[in-house]
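A.B. asks: I would like the atomic coordinates for the input below:
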Amino acid sequence: MTQDKVALVTGSSRGIGLMIARALSDAGHAVALGYARNASLASAEAEKIVRAGGKAIAVEIMIEDRGNVRRAIARVTSEFGDIGILVNNAAIAQEKPFETITDEDWNRMMDVNLRGAFVCSQEVINGMQKRSWGRIINITSIGGQWGGVNQVHYAVAKAGLIGLTRSLAKVYSKFGITTNAIAPGLVQTDMSTNELNTEAGREKVKNIPVGRIATVNEVASVAAFLASDDAAYITGQTINVNGGMYFG
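C.D. replies: As a prediction, the model looks like this:
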């Protein structure tokens, strides 16, 4: 049963990650809210969950640094036990024309948005195998499916995350560990604000078949489902939460 599993959600001090952490807590899981810089926000949310009768801690996790990831996972494991649910949500975005992207920009994007998920997944997989149960949920993007214009490096990293999802599913599903991705379209978050304030962003909203952008709760509910026993036969999939923007 998935009840009382331990969940680590990276990048969960705000936005989609925060809502996913809340949804997993509501489902009965102990939750580690991973943050890179917003310690106060993550800690306040963890305290709120505890006051409501749940189990939660805030943990610093710089996903581009394997040593830091190991220390974070060790702390979570010491507090709650082996991690059974990993949500690779932490990411960065950068609006930049292709010809102006530097090597440093590219490497930073790959380190955070792709290698970070690889590192976190690799560091928890043994514990999941030991228990013959696990859920890895990667938050990718519609940009990783249809390409990017002013965020080419972002789109490439997110496309790679879909490839990682499929590969882990092929290797580890036989051990009771499912790996799936969620590909949101436009969601009302701090990260999307810049894009939505551009003419191109406003035009995208006009062309969404559902007629609006998504809420963070709509993404979080899908993550909570994928973490449940009801989703045990779903693996290697990319679940689109995009209001009909892309059907692939």
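
A.B. asks: Going by C-alpha atoms from here, please, whenever you check contacts or count neighbours.
C.D. replies: OK.

A.B. asks: Assign the residue sitting furthest away from the middle of the chain to helix, strand or coil.
C.D. replies: Relative to the C-alpha centroid of the chain, counting by CA atoms, centre = their mean, Glu99 is the outermost residue, at 28.5 Å. Reduced to three states with DSSP: H, G, I helix; E, B strand; the rest coil, the structure at Glu99 is helix.

A.B. asks: quick one: it from Asp105, how far?
C.D. replies: Noted for Glu99: a distance of 12 Å to Asp105, by CA to CA, to the nearest Å.

A.B. asks: Could you do Glu79 as well?
C.D. replies: Glu79 sits 36 Å away from Asp105, going by CA to CA.

A.B. asks: tell me which residues in stretch 20-38 are buried?
C.D. replies: Residues of stretch 20-38 classed as buried by neighbour count (16 or more other CA atoms under 10 Å): 20-25, 27-36.

A.B. asks: let's see this one next to it:
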Amino acid sequence: MFSKTAIVTGASKGIGQSIAELFANEGYNVLINFNKSEENVFNLYNKLKNKGLSVRLFKADVSKRDEVNSMIDFCIKEFHNVDVLINNSGISQSKLFTDITDEDLDNMIDVNLKSVFYCTQEVLKYMIPNKKGKIINISSIWGIIGASCEVHYSATKAGIIGLTKALAKELGPSNIQVNSVAPGVIQTDMLSSYSEDELNVLKENTPLMRLGTPYDIANCVLFLASHHADFITGQIISPNGGFVI
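C.D. replies: The predicted structure follows:
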């Protein structure tokens, strides 16, 4: 059995699902976190288990500290350690800034930003004593350049970038690398509200003339989790096809 264990939050679909699948195929023990989309995640789990891969499922709302703590306890019980944390769980919403409600803002901060705090604080109980670990936070290009009508989303993704840089400095002496992946326009359910014409405009504005795939992001995450990235920390890597340069 591969000695390393990875936790992937929000892994029921899209980028998170691709990350979980890729890591499992690469020999990691993978704890697949989900909160909704149960049919999707059980299909993924059965697919990977039928291949003889080392995976577990855990349902948790990672915006709630007590559920995060239960998830990490379960991971330690099953796999005895946690080597890689991928903070992928997130939501998006398109809305005029003047229409954003307190509930909208609180929900966005809870799911996109507090979840990163909670999951990271809990895994550090194990990483710091071991003097090793990889934390990879999924942000967005909109956290770098901002998106009109997605101010609260952009703010949380920018917050992840700030968290990543600050935490990398704090955890460097413990030999823990903290990095962020800021995807460009990726073919996931988050694009379901876009028309074909709108998607074509996005492609035309991307120098590589295509939208990204979840596996484009998953492969970047896999690299950052590997020993090849042991001297990389506090960095924001943005696979975006040249959309942002």
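
A.B. asks: one step back: so which of the buried residues of stretch 20-38 of the first structure sit within helices?
C.D. replies: Judged by DSSP state H, those include 20-25 as members of helices.

A.B. asks: From the chain's centroid, how far away is the longest helix seen in the first structure?
C.D. replies: The single longest helix within the first structure, with elements called by DSSP H, is helix 152-172. Centroid separation for helix 152-172 of the first structure versus its chain: 12 Å, with CA atoms, centre = their mean, to the nearest Å.

A.B. asks: got it, and stretch 37-56 of the second structure?
C.D. replies: Stretch 37-56 of the second structure sits 18 Å away from the centroid of its parent chain (CA atoms, centre = their mean).

A.B. asks: Next: stretch 234-245 of the second structure.
C.D. replies: Centroid separation for stretch 234-245 of the second structure versus its chain: 15 Å, with CA atoms, centre = their mean.

A.B. asks: So for it, what gets flagged as buried?
C.D. replies: Of the residues in stretch 234-245 of the second structure, those buried under the neighbour-count criterion (16+ other CA under 10 Å) are 234-241, 243.

A.B. asks: now do stretch 186-202 of the first structure
C.D. replies: Buried residues in stretch 186-202 of the first structure, defined by neighbour count with 16+ other CA under 10 Å: 186-187, 195-196.

A.B. asks: same deal with stretch 201-220 of the first structure?
C.D. replies: Across stretch 201-220 of the first structure, burial judged by 16+ other CA under 10 Å covers 204-205, 208, 213-220.

A.B. asks: same deal with stretch 87-94 of the first structure?
C.D. replies: Of the residues in stretch 87-94 of the first structure, those with enough neighbours to count as buried (16+ other CA under 10 Å) are 87-91, 94.

A.B. asks: which residue is nearest the middle of the second structure?
C.D. replies: With the centre of the second structure defined as its mean C-alpha position, the nearest residue by CA atoms, centre = their mean is Asn88, 1.8 Å away.

A.B. asks: How about the contacts made by that residue?
C.D. replies: Taking CA atoms under 8 Å, 6 or more residues apart in numbering, we find Asn88 of the second structure in contact with 8-11, 15-16, 137-138.

A.B. asks: Met19 of the first structure now?
C.D. replies: Met19 of the first structure makes contact with 12, 216-217, 220 under the criterion CA under 8 Å, 6+ apart.

A.B. asks: what about the helices in the second structure?
C.D. replies: Counting by DSSP H, the second structure forms helices over residues 14-25, 38-50, 65-79, 102-109, 115-130, 141-145, 151-171, 196-204, 214-225, given from the N-terminal end onward.

A.B. asks: Nearest to Val178 of the second structure, out of these?
C.D. replies: Checking the helices of the second structure against Val178 of the second structure by CA to CA gives helix 151-171 as the closest, at 5.0 Å.

A.B. asks: Tell me which residues of the closest one come out buried.
C.D. replies: Neighbour-count burial for helix 151-171 of the second structure, counted by 16+ other CA under 10 Å, picks out 151-165, 167-168, 171.

A.B. asks: Ala157 of the first structure and Gly143 of the first structure, how far apart?
C.D. replies: Here the distance between Ala157 of the first structure and Gly143 of the first structure works out to 9 Å (CA to CA).

A.B. asks: Kindly apply the preceding question to Asn197 of the first structure instead.
C.D. replies: Taking CA to CA as the measure, Asn197 of the first structure falls 17 Å from Gly143 of the first structure.

A.B. asks: mind listing what Gly134 of the first structure touches?
C.D. replies: Residues 84-85, 128, 176-178 are the ones in contact with Gly134 of the first structure under the rule CA under 8 Å, 6+ apart.

A.B. asks: Next: Ile136 of the second structure.
C.D. replies: The contact partners of Ile136 of the second structure, taken as CA under 8 Å, 6+ apart, are 84-87, 178-181, 221, 224-225.

A.B. asks: Distance to Leu44 of the second structure for the residues you listed - can I get that in a markdown table?
C.D. replies: Putting these into a markdown table (distance: CA to CA, whole Å) gives the following:
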| residue | distance to Leu44 of the second structure |
| --- | --- |
| Val84 | 20 |
| Leu85 | 19 |
| Ile86 | 18 |
| Asn87 | 19 |
| Val178 | 27 |
| Asn179 | 26 |
| Ser180 | 25 |
| Val181 | 23 |
| Val221 | 19 |
| Leu224 | 23 |
| Ala225 | 21 |
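
A.B. asks: Having no further points to raise, I will conclude here.
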